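# After the sequence you'll find the predicted model.
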Amino acid sequence: MPHDVIDLRSDTVTKPTPGMYRAMCEAELGDDMAGEDPTVNALEAEVADLLGKEAALFCLSGTMSNQLGVRCHARPGDEVLIHETGHIANYEGGAAAALSGVTCRLVPGEGGMPGIDDFAPHVRADAVYLSSTAAICLENTTNMAGGRVWPLDRLREVSGWARGRGLKVHLDGARFFNAVVAGGGTPREIADCCDTVSICFSKGLGCPMGSILVGTAADVRGARRARKIVGGACRQAGVIAGTARYALAHHVERLAEDHANASAFWERVSALEGVSGEPPETNLVFFTLAPHLPTPRELCDRLRERGVGMEPAGPGRVRACTHLDVSAEQVRIAADALAEILSA
């Protein structure tokens, strides 16, 4: 997509800020494969401490850190339970099955947040002819279910139930800090509900790539070995870890700006005839178009002609995502362009 487009397709499209570029150039480097990259080591220690966990492992992508989390808790032939829109089940290329021999069993749940009543019927009985239910996988914030934030009391309730059943809890925290800034709890409070947590640096935090897995020392030790197996052990990875450390220092609190921009966008768009949906809780805005309006694909194509990027998100549904490379003024321009198309 051209650089001059107001790109609301995803927060993955962000470019490094000048400060991030400096952090890349100034990062102290070593061989991370040998555990000798000081910038990676500092990042891992910093995030583990922030979340109150024993250890952390720097990864190349959110898919990698998620899949290493799954592998920590499930053996070949096991199942993990996950919401029907969950990223691990739908958008990671079948990696749980391909890499770990693990099946994702889909469960319902409003807003992408299954409750005990949603999970409980899907836990397998202990029988040799059945898959073993090993873990539940949660998302915070939810992605395709609406960018919702798990209320901390609900997260604690579901986590407590799962652990009481002997199930592990993995959190896909691709937008973990969006949940924190939106009032979903402190990093430690959220992480305390989970055995492993995956956090992306390449979304709202604005890094060019990178993710991290946090958990017990034993889980991270096993994940480190698995990271090597899947080709994720790098050498001077500090050039990327440096951007993550910069983002943690400078880009967390500013996520509130993205949330405010998403709310402003929704306020304008929701007033249009034939548009429906729920107000955003974070930086993701989903809206549904009435049948008489252009289809999501037609709308997005017309928006692109006007210099605005958005993406279809299912039948009749469109997603817009605010981030640090889109200003409040650009969000207003994007909303006006959408209004002009739908009002024509």
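That came through fine. Residues are numbered from 1 along each chain as shown.
# Please make it C-alpha for all contacts and neighbour counts, starting now.
Fine.
# where along the stretch 151-300 of the chain do the strands fall?
Applying DSSP state E, counting those that start in this stretch to the stretch 151-300 of the chain gives strands spanning 168-173, 196-200, 211-215, 275-277, 284-289.
# Could you save the ones you listed as TSV and add columns showing distance to residue 225 and mean neighbour count?
Listed next are these as TSV, based on distance: least, CA to CA, whole Å; neighbours: other CA atoms under 10 Å:
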stretch	distance to residue 225	mean neighbour count
strand 168-173	18	26
strand 196-200	16	29
strand 211-215	13	29
strand 275-277	44	16
strand 284-289	35	24
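# ok, and here's another one to check against it:
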Amino acid sequence: MKIELRSDTFTLPTAGMREAMFSAPLGDDVFGEDPTVNALEEKVAKLFQKEAALFCVSGTQSNQIAISVHVSKGQEVICDELSHIYLYEGGGIMANAGASVKLLKGDLGRLNVDQIRAAISPDDIHACESRLVSLENTVNKGGGSIYTSEALQEISDFCRSIDVPLHLDGARIFNAIVETGQTPAQFGNWFDTISICLSKGLGAPIGSILVGSTDFIKKARRVRKRLGGGWRQAGLLAAAGIYALDHQVERLKEDHARARVIASVCEKLPWVKSILPVATNIVIVELPAGMSSVDKVAELREKGVYCSPFGPTYVRFVTHLGFDDAALQAFTERISE
């Protein structure tokens, strides 16, 4: 048995999801005539209590579209140094929006309102204009860390008080929602725009949704087209997203429970120095000094355990829809050998 823990992007569509995809009514989305895409966008906009939504290829695309609409050349995005939009989106902030980035050092990737307040540039022609604050929740590089409702409310209130938009990279937002009891409507109230991934723990094969105001999404649709994102009979993929939202949200709790078991197993191993706090479905293990994460990952792969190097001395395991109790048992046995 191959034990796949490199990422929750390795999920495959379930039988029910495939059936929903095959039976979806289709049209041309560029003309706004794919009924399944329209249904998905309306469903997510209503869920997060936003005026409109846009179906995109990926979280990277939806994040980069949002940044390109919010920010003009010469302005800056404020985010944590561990942010996906900075580390893992191909330099898109600069390449697509022509914008600068001001990086802050938060707590496992989470910023607080005082840090953001101190980072806002002064109204001075010598300074780069702060035009967007972007948060990530859960934080991938932070081991799946989650923001509290209180922290998000404080940041939201501050950003609105100075008229600076607040964007959320919510690639794993439903992992946060099922763990905390927070609601999509709360996130819709806190943030001006949100990127919501359907293809990680929710199990869709592809797709992300960007939500915001009607005017914002109209502009975002133009940017999506410019980036080559004008797909046609996309309802096949949108149907997978609808199925995921209807059937595969609550089961994310199972991924979190299995991640905690992985952490408890790993903490007993002699080659594990420490483990980041496990809040959701990501387990990040620190190796002792001098031990290479690349070498350790290669060693584990020989035993059929697939994971990812996450820095010179860190290894990441991610639980997901395709990692069940049988796989967890096999993982426990192999990694303990």
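On my side now, so go ahead. The structure displayed is predicted, hence computed values, not measured ones.
# Superposed, what's their TM-score?
Overlay of the two chains. TM-score (TM-score structural alignment, normalised by the length of structure 2): 0.97; 336 aligned residues with a CA RMSD of 1.2 Å.
# right, and the strands of the stretch 151-300 of structure 1 - which one's nearest residue 11 of structure 1?
strand 284-289 (9.2 Å; CA to CA).
# For the stretch 51-200 of structure 1, which segments count as helices?
62-73, 87-90, 95-100, 116-119, 152-164, 176-181, 187-191 (DSSP state H, counting those that start in this stretch).
# So which of these is nearest residue 335 of structure 1?
The nearest among these, by CA to CA, is helix 176-181 at 22.2 Å.
# With structure 2 overlaid, report how far that closest one is off on average.
Mean deviation of helix 176-181 of structure 1 relative to structure 2 after superposition (mean CA distance after the TM-score superposition for structure 1): 0.5 Å.
# Could you check stretch 93-100 of structure 1 and say which residues are buried?
Across stretch 93-100 of structure 1, burial judged by 16 or more other CA atoms under 10 Å covers 95-97, 100.
# Now check structure 1 for the residue matching residue 186 of structure 2.
Using TM-score structural alignment as the criterion, the counterpart of residue 186 of structure 2 in structure 1 is residue 189.
# Run through the residues that contact its match.
51, 152 (CA atoms under 8 Å, 6 or more residues apart in numbering).
# If we use 10 Å, what do you get?
51-52, 152, 155-156, 180 (CA atoms under 10 Å, 6 or more residues apart in numbering).
# now do residue 243 of structure 2
If you count contacts by CA under 10 Å, 6+ apart, then residue 243 of structure 2 has 13-14, 16-21, 40, 202-204, 249 around it.
# cool, and residue 47 of structure 1?
53-58, 187, 199, 212-214, 245, 248.
# Distance check, it against residue 245 of structure 1.
9 Å (CA to CA, to the nearest Å).
# before we move on, what about residue 294 of structure 1?
43 Å.
# Mind putting the contacts of residue 47 of structure 1 into JSON lines with distance to residue 265 of structure 1?
Below are those laid out as JSON lines (distance: CA to CA, whole Å):
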{"residue": "53", "distance to residue 265 of structure 1": "37"}
{"residue": "54", "distance to residue 265 of structure 1": "40"}
{"residue": "55", "distance to residue 265 of structure 1": "39"}
{"residue": "56", "distance to residue 265 of structure 1": "36"}
{"residue": "57", "distance to residue 265 of structure 1": "36"}
{"residue": "58", "distance to residue 265 of structure 1": "34"}
{"residue": "187", "distance to residue 265 of structure 1": "28"}
{"residue": "199", "distance to residue 265 of structure 1": "26"}
{"residue": "212", "distance to residue 265 of structure 1": "31"}
{"residue": "213", "distance to residue 265 of structure 1": "33"}
{"residue": "214", "distance to residue 265 of structure 1": "34"}
{"residue": "245", "distance to residue 265 of structure 1": "30"}
{"residue": "248", "distance to residue 265 of structure 1": "26"}
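# Going by distance to residue 174 of structure 1, which of the residues you listed wins?
Nearest to residue 174 of structure 1 among the contacts of residue 47 of structure 1, with distances taken as CA to CA, is residue 199, at 4.9 Å.
# returning to that earlier point: between residue 294 and residue 245 of structure 1, which is the more surrounded one?
Ranked by neighbour count (other CA atoms under 10 Å), residue 294 of structure 1 and residue 245 place residue 245 first, with 24 against 15.
# wait, what's in contact with the residue positioned nearest the centre of structure 2?
Residue closest to the mean C-alpha point of structure 2, counted by CA atoms, centre = their mean, is residue 171 at 1.7 Å. Contact analysis of residue 171 of structure 2 by CA under 10 Å, 6+ apart lists 58-60, 62-63, 84, 136-140, 194-201, 208-209.
# that older thread, could you export the buried residues of stretch 93-100 of structure 1 as JSON lines, including distance to residue 115 of structure 1?
Shown next, in JSON lines, are the buried residues of stretch 93-100 of structure 1 (distance: CA to CA, whole Å):
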{"residue": "95", "distance to residue 115 of structure 1": "25"}
{"residue": "96", "distance to residue 115 of structure 1": "23"}
{"residue": "97", "distance to residue 115 of structure 1": "25"}
{"residue": "100", "distance to residue 115 of structure 1": "26"}
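# Of those residues, which pair is most distant in space?
Of all pairs in those, the most separated under CA to CA is 95 and 100 at 7.5 Å.
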